[in-house]
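*Asks:* need a 3D model of the sequence below.
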Amino acid sequence: MMEYRIGRSRKQQEEQAVKEATEGLVNPKLILFFSEADNFTKYTVDMKNLFPDSLIIGSTTFVGLCKEGAYKDTLIVLGIEEGIECYGDVLEEVDRYPLKYIDRIENCVKQFKNTQNTICFEVSSALISSEELILSTFSSVLVDKGIPLFGGSAGDRGNAEKTMISFNGKVMEKACAFVILKNLGGGIKLYRENIYRPTKWHFTATKVDIRNRIVYEYNDQPAAQVMAKALNTDIKNLPSYLDSYPLGRLIGNEMYITANQGITDHNGMAYHARVYNNSHMVLLEPDDYKEVLRRTREQVKRDIPNPSLTIMIHCLARSILFEKDGYLNDFAKEMGNTLGNYIGFAGYGEQLNQQHFNQTMVLAVFE
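*Replies:* Have a look, this model is predicted:
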C-alpha cells in the first residue's frame, strides 16, 4: 500500500512554507516539489535540512497542480513514505555531454533485484535545447532493462527567463535530476494526450539544423513560406498563428507535437523540439480540448478505477491556454475527480521514453 502526502503552502517565509507543505511527513523515501523560481533556492536548502535522509528532487514551474486546483506562486510537495523502492541521481553538463554521467543511471538500476513495475521520472533544465541529449543517455541504459521513462523540462512564469532544478539540496541550471522508482503495490501506466488534430497539410523537412532546432526548408521550399501558405496568410502575419498551430512529427503510427518558437533568418522556422532531416510533419489545429480531456479521463478510469497516485506533466503552453479561457483551475479539479490524489507541474517540454515533445499532457498513474 502506497503511503504519501501531497501538501502546499503560500507562506511568504520560505522555512515556514516548507514546514507547512510537508506537515505530516515523517521519513519520506522520496520528495518531489515544485514552485516558482523566486523562492526555489531557499526551498531546496530548507527541504534538505528538514529531511536529510530523503531523496529530494525539485523543479521550477509555471503552476502547481493537484486535485484541489491550480496554484501559482505556491510550493507544492509530494512525499512518499511507503510503497516504493527508489534510487536517484543527477546528470550534469546536459547541454554538452550528459553521457559522461551515464554510470549514475547504471548504478541506480543495479540497486533493484528486478525492474518489474519500475519507471524513471526525470526533470531537466529548460531553454538550453538539451532534452534530446538527455533522452539518448537514458535510453542507452533503460531500453535494455525495459524501464519506461517520463518527465518534463522545468518551467517559469512563462517569460522564458530562468528555470531551475534541484537534487538533494543543490540547485542546478544545466542538469537533469532523476529517480528510478518501483511501485511495490502494482503497475504504472503511462498516458500521453494532445489537444490538437491533424490538418490536410503534410510536409517533409528537407534542410535542417538539428542541434539548434531549426528547419530551413520543407519540401525544398523556405519553411516559413510553406507554413504561411498552409495557414492562408503571409510571413509578416505568420507569428500570430504560431501558438495555436504547432506541427506534429510523425513516427510510424505515433505523432509528437513540436511547438513553434519563431521565424529565423532566411525564412526558416525554429522549434522547441528537434526536427530531423526527412522528418514527416503535419500541421495541427486546435481540437475541442474539453472533449479530448473527457475521453482521457474515461480511458484512465477504465484502466485503473482507483489509482493510488498520479504524477502529471502539463505543458506550460497548455496551462497558459487553459488559464486564458478561465479553465485552468476547473481542469485541475476535474482531473482530480478521476485521478484522486495527484501532483503536477508545467514546464517547457514533456518527455516519454525516447521522445521529447511539447504542448502535451503526460500522466504516470500508479495502481
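
*Asks:* make it CA atoms for all contacts and neighbour counts henceforth
*Replies:* OK.

*Asks:* give me the number of residues near Ile165?
*Replies:* The burial count assigned to Ile165 is 30, neighbours taken as other C-alpha atoms under 10 Å.

*Asks:* equivalent analysis for Gln12, please.
*Replies:* 11.

*Asks:* and for Lys236?
*Replies:* Counted with other C-alpha under 10 Å, Lys236 comes out at 10.

*Asks:* same thing with Glu14?
*Replies:* Neighbour tally, Glu14, other C-alpha under 10 Å: 21.

*Asks:* wait, what's in contact with the residue nearest to the spatial centre of the chain?
*Replies:* The centroid of the chain falls nearest to Gly152 when counting by C-alpha atoms, centre = their mean (2.2 Å). Contact analysis of Gly152 by C-alpha atoms under 8 Å, 6 or more residues apart in numbering lists Glu122, Val123, Ser124, Ile313, Gly347, Tyr348, Gly349, Glu350, Gln351.

*Asks:* among the residues you listed, which two are most distant?
*Replies:* Comparing every pair within the contacts of Gly152 by C-alpha to C-alpha identifies Glu122 and Tyr348 as the most remote, at 13.6 Å.

*Asks:* please generate a structure for the following sequence too, so the two can be compared:
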Amino acid sequence: MTNADVIRRHYSLSHDPEVVADELYEGLYQEQTECVIFFCSVEYDLPALAEALKRRFGDTMLIGCTTAGEITPLGTCKGSITGFSLPKAHFAVEAALIENLHHFSFSDTSALLQQVMLNFNQKALLPVQGHSFAFSLLDGLSIREELVLKSLNDSLGDIPLVGGSAGDDLFFKDTQVFCGDRFYRNAAVIILVNTDCPFEVYSTHHLTPEDNKLVVTAADAEERVVLELNAEPAALEYSQVVGVPIEDLSINTFALNPIGVKLHDQFHVRSLQKVNDDLSLSFFCAIDEGVVLSTCQRGNIVEHLKQTLEELKKKVGQPQLVIACECIFRQLEIDQLDIRDDISALLKDYNVIGFDAYGEQYNGRHVNQTFSGVAIGMPNG
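*Replies:* Below you'll find the model as predicted:
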C-alpha cells in the first residue's frame, strides 16, 4: 500500500487564507483525491478562505462547515482549520447541497436525493448496501434538523447516517456549510461514501437518567421553546430541580446539568440553549408538550471516551481516521473540569478529526451532548 492509498489528515493554525490553503494542500492533497472534508473556525474571513481553498485545490471535491471548536491532529483546538482527504483507490463519494432550509420541501429534497443515489450507485466501488455510509453537515441555527433528517432517512434506506450541525463559537449568529466553491447559510450538505475499508458508525454519551422528572406542560414546539415545566415557569422549575440559582443559569451550567428523555429504551439528551426574559427555556433540538424529561448523572467523560475509542478499534482495527461530531456541551464540561489535555491525548492516539457541533445527527435522529461519527480502518489486504 502506498501513501496515495491512505486517508490523510492535516490542520492549520494560520489565519491567512493563502497560508491555510497552502498548508492544507501540502498535507491533504493526493494525486488521486476523491474528496476533501474540512472543519473551520468562524474566526476566518470565510469568503477569502473559500477563494483560497478553491484556487489551491482546483477541481477536487471540497466540503466543510464552520465550528464551535476543532478536533485536529494536535487534539482539541480553537481558531483553527482541520480536515482529511479520501483517496479514490478506496473511496467513492457523491455529495449534494440542500439550500433554503427555512422553506424545506420534502418533495424537492426527495427528487434531489433520488438523483444523488442514482449517481452514487454508478460510482460505487462495491455494492452500496453494507459498504456505504452517509455524513451530513447542517446549518446549526436553521432549526430544521428534524425535517431534513426525516427526509434523508426515508431516502437512504439501510445506509447508516451520521453528522453534525455547524457551529460559530457560541455566538449563535452565523453558522455555515461549504460545498463546491463557497460557504452557504440556511443549507445542508449530504455526503454519501462507499468504501472497501472497514468502518463503524457510532453515537455515544456518558450520561444516565436520574429519578427527577420535568414534564413539559407548555411549549412552542416550532421555536423549540419550553414555557412551563411541571406547570411552573420553565427556568424556575429547572433551577430548583438541579439546585442552581436562576441567576447563575448559563450555557456552562446547562452543560454540567443536562436533561433528557427516554425513547425506545434509549436515553437522549435534550440540550438547553438559553434562559429567555419570560423565564422560558430555549432548546437545541425538538421539544413539545407532554414530553417527560429527566435530570442526568454525568459519568467519567475521559474513561468513557477511552472505552468508546477502544471498542471502535476492536471493530475496525487501528483506525486510519475517526470522524467525530462532538457536542459543544461536552467541550464546555471538559473545560470546566480542566481535562482538555487528557481528552486531546486520546483523540490524537486514535486519529480523530472533527468538530464541536450544535447538535449531532444519527440514523434519522437529531441528538445532543454526544460523541458521534464514523471510524474507518485500513483496507483489507
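
*Asks:* more neighbours: which of Glu122 and Tyr348 of structure 1?
*Replies:* When Glu122 of structure 1 and Tyr348 are compared for neighbours, Tyr348 comes out ahead with 28 against 22, by other C-alpha under 10 Å.

*Asks:* show me what the more buried one lines up with in structure 2.
*Replies:* For Tyr348 of structure 1, the aligned residue in structure 2 is Tyr358 (criterion: TM-score structural alignment).

*Asks:* correct me, but that match touches Arg330?
*Replies:* No: here Tyr358 of structure 2 lies out of contact with Arg330, judged by C-alpha atoms under 8 Å, at a distance of 10.8 Å.

*Asks:* show me where the stretch 201-350 of structure 2 has its helices.
*Replies:* 234-242, 251-256, 301-316, 328-337, 340-349 (DSSP state H, counting those that start in this stretch).

*Asks:* which strands and helices sit next to the first one?
*Replies:* Packed against helix 234-242 of structure 2 by the contact rule (3 or more C-alpha pairs under 8 Å, 6 or more residues apart in numbering; DSSP states H and E) you find strand 225-229.

*Asks:* which part of structure 1 matches the strand it packs on?
*Replies:* Going by TM-score structural alignment: strand 225-229 of structure 2 matches residues 214-218.

*Asks:* okay, buried residues for the matching stretch please.
*Replies:* Ile214, Val215, Tyr216, Glu217, Tyr218 (16 or more other C-alpha atoms under 10 Å).

*Asks:* if I read this right, the last one contacts Lys207, doesn't it?
*Replies:* Read it as Tyr218 of structure 1. Yes: look at Tyr218 of structure 1 against Lys207 with C-alpha under 8 Å: they come within range, at 7.1 Å.

*Asks:* show me what counts as buried in stretch 22-31 of structure 1.
*Replies:* Within stretch 22-31 of structure 1, the residues scored as buried using 16+ other C-alpha under 10 Å are Thr22, Leu25, Pro28, Lys29, Leu30, Ile31.

*Asks:* and the residues you listed, which is closest to Glu367 of structure 1?
*Replies:* Among the buried residues of stretch 22-31 of structure 1, and counting by C-alpha to C-alpha, the member closest to Glu367 of structure 1 is Leu30, at 17.6 Å.
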